[in-house]
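> predicted model and sequence below, questions to follow.
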Amino acid sequence: MKLFSMTLRQALIVNRQCCRQFSTSRIRQSENLPSIAPKSFIDTKPIWQDPELYSKNCRERNYNSQSDIPTKIAQLHEEWLQEVRALRGYSERRNAIQKQLSRAHTHGLEEEKTKLSQEARKLERDLAPLEERETWLREEKERLAAELPNLTSHETPRASQPKGIGSINEPPAHELSDSRNHVHIGKVLNLLDFQRAATTSGRGWYFLKNEAALLEQALVQYALKIAMEHGFTIVTPPSIAYSHIASACGFRPRDPSTQIYNIAHVKEDQDRDSPILSLSGTAEIPLAGMEANQILNAADLPLKVVGPSRCYRAEAGAYGQESKGLYRVHEFTKVEMFAWTVPGAEMDAFNSILSVQKTILQTLGLHCRILEMPSSDLGHSAYRKVDIEAYFPSRCQRNDGWGEVTSASICTDYQSRRLNTRVENPMGSTKKTSFPYTVNGTAVAVPRVLAAILENGWDEKDECVRIPTVLWPWMNGMQTIDKRKR
């Protein structure tokens, strides 16, 4: 009897494990995920407890197609509860059978033992589909929850327009002509070449030449210097990442085929089912992935890193006049900041990132406005987002001359839950581990800042550009860009 009862229990456990392993392997196979892919730990409880809050949040963020997901999750949760109750009933019946079998064995009731054994085997057969259904319902809740954007900060305007919250430097003393176009300036000073780049790579690509190439490196070095002075540790990240890492970070464009460069398999003998690799649109993706599947110590937080990288955006050529010049391009150099913090301390990291951004733009002499971005402008992962826009004379006919040059976002635990990044022994927590909050922001996006420097520093009379003083140490002794002095 003891042998039989152990066999029954083990069979039920093995069956449960097989169902879960089959479900997990099925999901990984369908998504081409490697075995090292982070396991997501999305908390569905707040969603099924208040589905209307999450539906409203989707609508406010312009994710209308996802607004019915919270209700589906609530319905799935009710079905899941029914399955759990049914499984509990089977468990209670199994325990009762074991007791009856023990008694029958003790008293030598062979006929009753045979009858109970048959019932136990039937119980095992009936249990398998119930457990598979329970596993599917649980994982379907998590899958749908992953499609929902983050909740939205109370600081975020619920509208389509941003709210001004500050400025950097005074506006120009006199109105600057829109003839101060960096494309024209780049041609006059032999700094930019879009024509040859179009022949080489296509529209939306460019060559930086002469002082413009030096300016790129100067901006990178200066941004790294300021970030490191604010406590950021320098990291050089890869430019290629698994697509599932990008998705976990919240990069879920409405039309991925037109916005992300995926790397095709070109070798005939290469595994066609291998995970998809993509060119990173921002260093935020590999920097966030750097701590995937890791457990951080709360004493080490905030952990703040800054990294230069090349970034790739496939959608650059789809904006007509907006895409001319350096403002919207397919490939560019950017210095990105990223931080992990304990929940409740994210504002310190956020303000540190904003301080770096303000310092860089203020010392470059650019006139900027600081904006609290509206809910409709937030991506999947952002809980709150602040953009800084610089004044471009060439854009005075579009958006009154303003153009985004930096962005900073708080993502709460959206990314860490999807990347399985944990923090150990967080203060004030009774749990052994929890999920840290992540914060990210641009230190400098080189092409746009370079364009702003060219346009705002242009001296039409002398046909030269004044180089910001803070960049002189990296400009080989040059203080101006003047073709006549070469």
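Noted; the coordinates are in hand.
> from now on I want contacts and neighbour counts done on CA atoms only, so please keep to that.
Noted.
> surely Tyr391 and Gly365 touch.
No - at 10.8 Å, Tyr391 and Gly365 do not qualify as touching, with contact defined as C-alpha atoms under 8 Å.
> the two: who's more crowded?
Ranked by neighbour count (other C-alpha atoms under 10 Å), Tyr391 and Gly365 place Tyr391 first, with 23 against 19.
> leaving out the residues flanking it, which one is nearest to that one?
Trp402 (4.7 Å; C-alpha to C-alpha, 6 or more residues apart in numbering).
> got the contact list for that neighbour?
With contact taken as C-alpha atoms under 8 Å, 6 or more residues apart in numbering, Trp402 is in contact with 389-392, 395-396.
> Asn440: which of these is nearest?
Distance to Asn440, by C-alpha to C-alpha, is smallest for Glu389 among those, at 17.1 Å.
> which SS state does that closest one fall under?
With DSSP: H, G, I helix; E, B strand; the rest coil as the basis, Glu389 sits in strand.
> adding another structure so you can compare the two:
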Amino acid sequence: MLDARFVRENPELVATAMKNRNFPWDSSRFSELDEKRRAVITEEEALQAERNAMSKSIGALMGQGKKDEAEEAKAKVRAINEKLDELAVAHREAEEAMHTLLMSVPNIPHESTPVGKDETENPEVRRWGTPREFDFEYKAHWDLGTDLGMIDFERATKLSGSRFVLLGGMGARLERALINFMANTHASRGFKEWWCPSLVNRETMTGTGQLPKFEEDLFKTKDESLYLIPTAEVPLTNIHAGEVLEASDLPLRYTAFTNCFREEAGSAGRDTRGLIRLHQFDKVEMVKFAKPEEAYDELESLTEEAEYILQQLGLPYRVITLCTGDLGFSAAKTYDLEVWLPSYNDYKEISSCSCCGDFQARRAHIKYRDPENFKGTRYVNTLNGSGLAVGRTMAAIMENYQNADGTITVPEVLVPYMGGVTVIEPE
């Protein structure tokens, strides 16, 4: 959430940022609400000062025996109190209108975020690994997994509907192996591991920016009191909602495995075959809380953590920077990691690592104190990144490690997690 004062004092900067994000920013509406809110506050403060002065005069008038004047002053105080009651309602309504407006406005891109209209203008930062050249006719993971008895899409549809997956045998074991490998790796590299609820309340979803803007993309209970999380970023970030952290404890580094649930309304026809875009999937997430001056260095190291997982698995990938037109709602800067998938003959997103500045912290009221450097409290900066999306990682392993005889070689780092299995063969 943007700071109203910042928006008021930097109208051109905000207008340019929203234009670069392709967001229909109505500056006149903001100004109208802001002026109304400030006018109410000014009137309230003036009346409160008048009431306080008049209240003090009542005692003096009574002491001087001026009873009639004192009663007249009391009547004026009562009238002022009634007016203040009306203004309190107007103040609350003005605050709510401003809050509603700002809750729908995306974050301002960081100065290092490239300006661009959409995903076609995301610059590439670097590549790692070389895509494999096959000397046989390779298979897509949805065919390979079916042939090996790892994936059963038909029974998943019978159980739940389209865009769900049922993993069996070595498919289930590989999924579990990847989860444990990722979680153990992050935990061994300075991230505190958490086990989070999959259902959270509306306030929690609002804190990270999923609500109110993305309501249609969320699964929820019938009374809308609880929502299934689309990512562990939601509960992990909100662990400290409403809290004041200590500067000496920052940065905090958290990780968690969760199931993730996404309605993804409007995405029909895009990557709906196989494991790329599902309504339910597994993911290991990383979240950080950092001082503002350290946040973007933490973003670089966060991205490196996700890259480390891909490097350990030996999967070719590239890193791109999202331009302003492709940036997520809460993010100020984002790196996407894209893994090579032979079935697409292209790179596909497998991790998104973002710095949100104080955007989420304002919504969730997460601050920190640093008495050696400033008085009071300030908002922390939050960061999040996939480390990694498990289903997409499985798809990449299956396709990149497949053999001519239809088997799949297990990456060396996963063999201990697979109970010593080195090759996945037909059941």
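Sure thing, it's come through. All of these numbers come straight from a predicted model, not from anything done at the bench.
> how close are the two chains, by TM-score?
After superposition, the two chains reach a TM-score of 0.93 (TM-score structural alignment, normalised by the length of structure 2), with 424 aligned residues with a C-alpha RMSD of 2.2 Å.
> which stretches of the stretch 101-250 of structure 2 form strands?
Using DSSP state E, counting those that start in this stretch, the strands of the stretch 101-250 of structure 2 run over residues 124-128, 192-194, 199-201, 226-228, 244-246.
> structure 1: matching residues for the third one?
The one in question is strand 199-201 of structure 2. Strand 199-201 of structure 2 lines up with residues 240-242 of structure 1 when matched by TM-score structural alignment.
> and if you look at stretch 106-114 of structure 2?
With TM-score structural alignment as the criterion, stretch 106-114 of structure 2 aligns to 149-157.
> closest to Thr393 of structure 2 out of the strands of the stretch 101-250 of structure 2?
Thr393 of structure 2 sits nearest to strand 124-128 of all the strands of the stretch 101-250 of structure 2, at 15.6 Å, using C-alpha to C-alpha.
> average gap between that closest one and structure 1?
Strand 124-128 of structure 2, aligned to structure 1 and superposed, deviates on average by 0.7 Å (mean C-alpha distance after the TM-score superposition for structure 1).
> what stretch of structure 1 does that strand fall on?
Counting by TM-score structural alignment, strand 124-128 of structure 2 pairs with residues 164-168 of structure 1.
> now the helices for the stretch 101-250 of structure 2?
141-147, 153-160, 170-188, 202-208, 233-238 (DSSP state H, counting those that start in this stretch).
> from the centroid of structure 1, which residue is nearest?
For structure 1, the residue sitting closest to the mean C-alpha position, by C-alpha atoms, centre = their mean, is Cys249 at 2.4 Å.
> I'd guessed Val390 of structure 2 sits against Leu278; true?
No - checked against C-alpha under 8 Å, the pair Val390 of structure 2 and Leu278 is beyond contact range at 11.7 Å.
> so the two - more neighbours on which side?
Neighbour count, other C-alpha under 10 Å: between Val390 of structure 2 and Leu278, Val390 has more, with 26 against 21.
> ok, now how distant is that one from Glu111 of structure 2?
Using C-alpha to C-alpha, to the nearest Å, one gets 32 Å for the distance from Val390 of structure 2 to Glu111 of structure 2.
> how far apart are the match of strand 199-201 of structure 2 and its match in structure 2?
Mean for stretch 240-242 of structure 1 is 1.0 Å (mean C-alpha distance after the TM-score superposition for structure 1).
> buried ones in stretch 145-163 of structure 1, by neighbour count?
145-146, 148-152, 156-158, 162-163 (16 or more other C-alpha atoms under 10 Å).
> who touches it?
Stretch 145-163 of structure 1 is contacted from outside by 42, 44, 47, 54, 57-58, 60, 63, 66, 69-70, 73, 250, 371-377, 379-385, 411, 414, using C-alpha under 8 Å, 6+ apart.
> let's see 7 Å
With contact meaning C-alpha atoms under 7 Å, 6 or more residues apart in numbering, stretch 145-163 of structure 1 is reached by 44, 57-58, 60, 66, 371-376, 380-384, 414.
> just the terminal-to-terminal distance for that stretch.
30 Å.
> tell me how far that stretch is from the chain's mean position?
Between the centre of stretch 145-163 of structure 1 and the centre of its chain there are 15 Å (C-alpha atoms, centre = their mean, to the nearest Å).
> try stretch 82-96 of structure 2
Centroid displacement of stretch 82-96 of structure 2 relative to its chain, using C-alpha atoms, centre = their mean, is 34 Å.
> average distance between that stretch and structure 1?
Mean deviation for stretch 82-96 of structure 2: 2.5 Å (mean C-alpha distance after the TM-score superposition for structure 1).
> separation between Arg85 of structure 1 and Gly428 of structure 1?
34 Å.
> oops, could you answer that again for Ala288 of structure 1 instead?
As defined by C-alpha to C-alpha, Ala288 of structure 1 lies at a distance of 25 Å from Gly428 of structure 1.
> more crowded one of those two?
The residue with more neighbours, out of Ala288 of structure 1 and Gly428, is Ala288; 24 against 6, by other C-alpha under 10 Å.
> helices of the stretch 351-486 of structure 1, start to end?
Using DSSP H, counting those that start in this stretch, helices in the stretch 351-486 of structure 1 cover 414-419, 446-456.
> mind putting the ones you listed into a markdown table with distance to Thr438 of structure 1?
What follows is the helices of the stretch 351-486 of structure 1, written out as a markdown table (distance: least, C-alpha to C-alpha, whole Å):
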| stretch | distance to Thr438 of structure 1 |
| --- | --- |
| helix 414-419 | 7 |
| helix 446-456 | 24 |
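> most neighbours per residue, which of these?
Neighbour counts (mean count of other C-alpha atoms under 10 Å) averaged over each of the helices of the stretch 351-486 of structure 1 peak at helix 414-419, with a mean of 27.
> what sits up against that helix?
38-42, 150, 248-249, 289, 292-293, 381, 422, 435-437.
> report the two of the residues you listed separated the most.
Spanning the widest gap among the contacts of helix 414-419 of structure 1 are Asn150 and Asn293, at 20.9 Å by C-alpha to C-alpha.
> circling back: which among the contacts of helix 414-419 of structure 1 end up buried?
By 16+ other C-alpha under 10 Å, the contacts of helix 414-419 of structure 1 give 38, 40-42, 150, 248-249, 289, 292-293, 381, 422, 435-437 as buried.
> what's the closest of these to Pro473 of structure 1?
Using C-alpha to C-alpha, those come closest to Pro473 of structure 1 at Gly289, 33.8 Å.
> out of everything not next to it in sequence, what's closest to the closest one?
In space, and not counting its chain neighbours, Gly289 of structure 1 is closest to Ile245: 6.5 Å by C-alpha to C-alpha, 6+ apart.
> so what corresponds to Leu228 of structure 2 in structure 1?
Matched across to structure 1, Leu228 of structure 2 falls on Leu279, judged by TM-score structural alignment.
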